[in-house]
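**Q** Turn this into a structure:
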Amino acid sequence: MGAAVAVQQEKFLRFGAVAELIGLSRSTIWRMEQEGKFPKRVQLGSKSVAWRLSDLNHWMSSR
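**A** Predicted coordinates for the structure are as follows:
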């Protein structure tokens, strides 16, 4: 039998969930992103963005 491979799917959070998790305002997150002090958002569609949960977890653990 072949070995079972567990594939973990990346989770993406929209701004509301990010703000609740991090506790920062939209303008603070935007400023920190521009300064390279916060994970970059990912373009999901023409008008939607989100952040990778793994990037946010890494950022929080490094603070």
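**Q** hey, let's count contacts and neighbours off CA atoms from now on
**A** Noted.
**Q** In which helix or strand does residue 32 reside?
**A** helix 26-34 (DSSP states H and E).
**Q** got a list of what residue 30 touches?
**A** Contacts for residue 30 (CA atoms under 8 Å, 6 or more residues apart in numbering) come out as none.
**Q** about what we covered before: which strands or helices does the next helix or strand after the helix holding residue 32 pack on?
**A** The helix or strand immediately downstream of helix 26-34 is strand 42-43, counting by DSSP H and E. For strand 42-43, the packing partners by 3 or more CA pairs under 8 Å, 6 or more residues apart in numbering; DSSP states H and E come out as strand 49-52.
**Q** Any chance you could list what contacts the helix or strand that the strand it packs on is followed by?
**A** Sequence-wise, the next helix or strand downstream of strand 49-52 (DSSP H and E) is helix 53-61. When contacts are defined by CA under 8 Å, 6+ apart, helix 53-61 is touched by residues 10-13, 38-39.
**Q** One more, please, to line up against the first structure:
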Amino acid sequence: MASAPDRRGDSLLRIKEVRKRTGLSTATVYRRQDAGTFPKKVPLGPKMVAWYESEIERFIADPMGYRA
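**A** I've put the predicted structure just below:
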């Protein structure tokens, strides 16, 4: 079984910053996430989520080829 990547140095981005960096709307972020073509969100609390910065940067580098 593969171990999870070490995320200690990875920042978490909230939706506002994700939208700013990707140019996508909130609806598009969630739609693409559900389709597996955008990084998965990480729950931070009952009503709070974020995305790992490294995954967002990977998406930005190849938005049409990204697969979660």
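**Q** TM-score them against each other, please.
**A** The TM-score (TM-score structural alignment, normalised by the length of the first structure) is 0.81; 56 aligned residues with a CA RMSD of 1.1 Å.
**Q** Nearest to residue 45 of the first structure among the contacts of helix 53-61 of the first structure?
**A** residue 12 (12.8 Å; CA to CA).
**Q** list the contacts for that closest one?
**A** With CA under 8 Å, 6+ apart, residue 12 of the first structure has these contacts: 50-53.
**Q** Pull the contacting residues for the residue most central in space within the first structure.
**A** Among the residues of the first structure, the one closest to the centroid is residue 51, at 2.7 Å (CA atoms, centre = their mean). Neighbour list for residue 51 of the first structure: 12-15, 18, 39-42 [criterion: CA under 8 Å, 6+ apart].
**Q** residues contacting residue 14 of the second structure?
**A** Contacts of residue 14 of the second structure by CA under 8 Å, 6+ apart are 49-51.
**Q** Recalculate using a threshold of 10 Å.
**A** Neighbouring residues of residue 14 of the second structure by CA atoms under 10 Å, 6 or more residues apart in numbering: 41-42, 48-53.
**Q** how close does it get to residue 21 of the second structure?
**A** Counting by CA to CA, to the nearest Å, the gap from residue 14 of the second structure to residue 21 of the second structure is 11 Å.
**Q** Contact partners for residue 39 of the second structure?
**A** Residue 39 of the second structure neighbours (CA under 10 Å, 6+ apart): 29-30, 32-33, 51-59, 66-68.
**Q** The first structure: which residue goes with that one?
**A** Here residue 39 of the second structure is matched to residue 39 in the first structure, going by TM-score structural alignment.
**Q** try residue 19 of the second structure
**A** Matched across to the first structure, residue 19 of the second structure falls on residue 19, judged by TM-score structural alignment.
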